[in-house]
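K.L.:
heads up, no residue letters with this:
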């Protein structure tokens, strides 16, 4: 797993009570349906605690124009296509990697019928190199509305999620080499 040096302050900080901070801005966010964890395991439904570099941004070109600007971040921006997936099979060499579909191993489709991955930011959790079973597909993505959930946002399978308008605003204001820190407070 990769984390930035402690001297680099996080660009974004998500807290276990469902808030994401960027400077003075505080936005509601959704975390894993089973909270947060220091020891992420594949399929546990928890968001991993730690500071994770933002690696790249994907977006659905049939639903959105390219997200305007990515601040000074220099993050790669890639249009999603229907044949893109993310391997979540701990026993496969492509575990926690972008894959082309069809793919022989277990995977998540990035081209979804819902709007969760209309914008998706890959977080650098368990990717350098991936350790089998330590969690895959940990993203910052669009939240699913749920009036009965905290802040009106449905919990995720282990990712961090924001309202689409908030995610676009955050992406437009990123510094160079941005990180997202998930912490208890």
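P.N.:
On my side now, so go ahead. Please read these numbers as outputs of a predicted model, since none were measured by experiment.
K.L.:
CA only for contacts and neighbour counts going forward, please
P.N.:
Will do.
K.L.:
For residue 95, see how far away the residue nearest the centre of the chain is.
P.N.:
Central residue of the chain (C-alpha atoms, centre = their mean): residue 139, 1.5 Å from the mean position. Distance from residue 139 to residue 95, counting by C-alpha to C-alpha, to the nearest Å: 15 Å.
K.L.:
ditto for residue 111
P.N.:
Look at residue 111 and residue 95: by C-alpha to C-alpha, they are 18 Å apart.
K.L.:
And here is the other one:
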């Protein structure tokens, strides 16, 4: 069952991720006429986010950019923010000891990183939230992405995810002024 979303409407400035308890991995993304099923990190919510803990951070975070897989869409998805085409060699550094920690990198990359070009469709659309970007705290957790839900419904590694159809309906109402509040 898909949630409720007004297909057209004003740009959204505030969305909230609501979960039943801090340990829940499933909740709702709500605000401005939006009410959608959302999945978060396998460890639920955390005030003290650490690299690799599987938690989604409590707090409010703006959308600072986004990517899409051009081979999975006939054209760039309609969005209120700029979506940049991903390339097969795109990655994201998650090694706290590396100078590029929590930054995009080109693969192959010699240090620990996450491939952005994935087979599982999770990053067919992926938005970057402004968690631990400026200033970066080493070990404080790398990127918190807003991406597509896994087909099997499993929790994320700390990000937030929506079903593809819900994300595509929501994208036109998002902007660089949209803040997503966890908790």
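P.N.:
Ah, there it is. Computed from a predicted model, the values in this text were never measured in an experiment.
K.L.:
on that earlier part again, which one in the second structure is aligned with the residue nearest to the centre of the first structure?
P.N.:
Residue pairing (TM-score structural alignment): residue 139 of the first structure is matched to residue 145 of the second structure.
K.L.:
Now do the contacts for that match.
P.N.:
Applying C-alpha atoms under 8 Å, 6 or more residues apart in numbering, we find residue 145 of the second structure in contact with 126, 127, 128, 129, 159, 160.
K.L.:
Wait, residue 49 of the first structure touches residue 35, no?
P.N.:
No: taking contacts as C-alpha atoms under 8 Å, residue 49 of the first structure lies outside contact range of residue 35: 9.8 Å.
K.L.:
Stretch 107-121 of the second structure maps to which residues in the first structure?
P.N.:
Aligning stretch 107-121 of the second structure against the first structure (TM-score structural alignment) gives residues 101-115.
K.L.:
check contacts around the nearest residue to residue 142 of the second structure once chain neighbours are set aside.
P.N.:
In space, residue 142 of the second structure comes closest to residue 102 once its chain neighbours are excluded; the distance is 4.7 Å by C-alpha to C-alpha, 6 or more residues apart in numbering. Contact analysis of residue 102 of the second structure by C-alpha under 8 Å, 6+ apart lists 92, 93, 94, 95, 96, 132, 133, 136, 141, 142, 143.
K.L.:
Just the buried residues from these, in PyMOL please.
P.N.:
This is the PyMOL syntax for the buried subset of these, where burial follows 16 or more other C-alpha atoms under 10 Å:
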select buried, resi 92+93+94+95+96+132+133+141+142+143
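K.L.:
Counting only helices, which of the contacts of residue 102 of the second structure make the cut?
P.N.:
Using DSSP state H, no member of the contacts of residue 102 of the second structure sits in helices.
K.L.:
could I get the contacts of residue 102 of the second structure as TSV with distance to residue 28 of the second structure?
P.N.:
Below are those laid out as TSV (distance: C-alpha to C-alpha, whole Å):
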residue	distance to residue 28 of the second structure
92	27
93	29
94	28
95	31
96	31
132	24
133	25
136	29
141	23
142	23
143	21
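K.L.:
if we can go back for a sec, present the contacts of residue 145 of the second structure as a markdown table; the columns should include secondary structure, distance to residue 179 of the second structure and neighbour count.
P.N.:
A markdown table is the format used below for the contacts of residue 145 of the second structure (DSSP: H, G, I helix; E, B strand; the rest coil; distance: C-alpha to C-alpha, whole Å; neighbours: other C-alpha atoms under 10 Å):
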| residue | secondary structure | distance to residue 179 of the second structure | neighbour count |
| --- | --- | --- | --- |
| 126 | strand | 16 | 23 |
| 127 | strand | 12 | 25 |
| 128 | strand | 12 | 19 |
| 129 | strand | 9 | 24 |
| 159 | coil | 15 | 23 |
| 160 | strand | 13 | 28 |
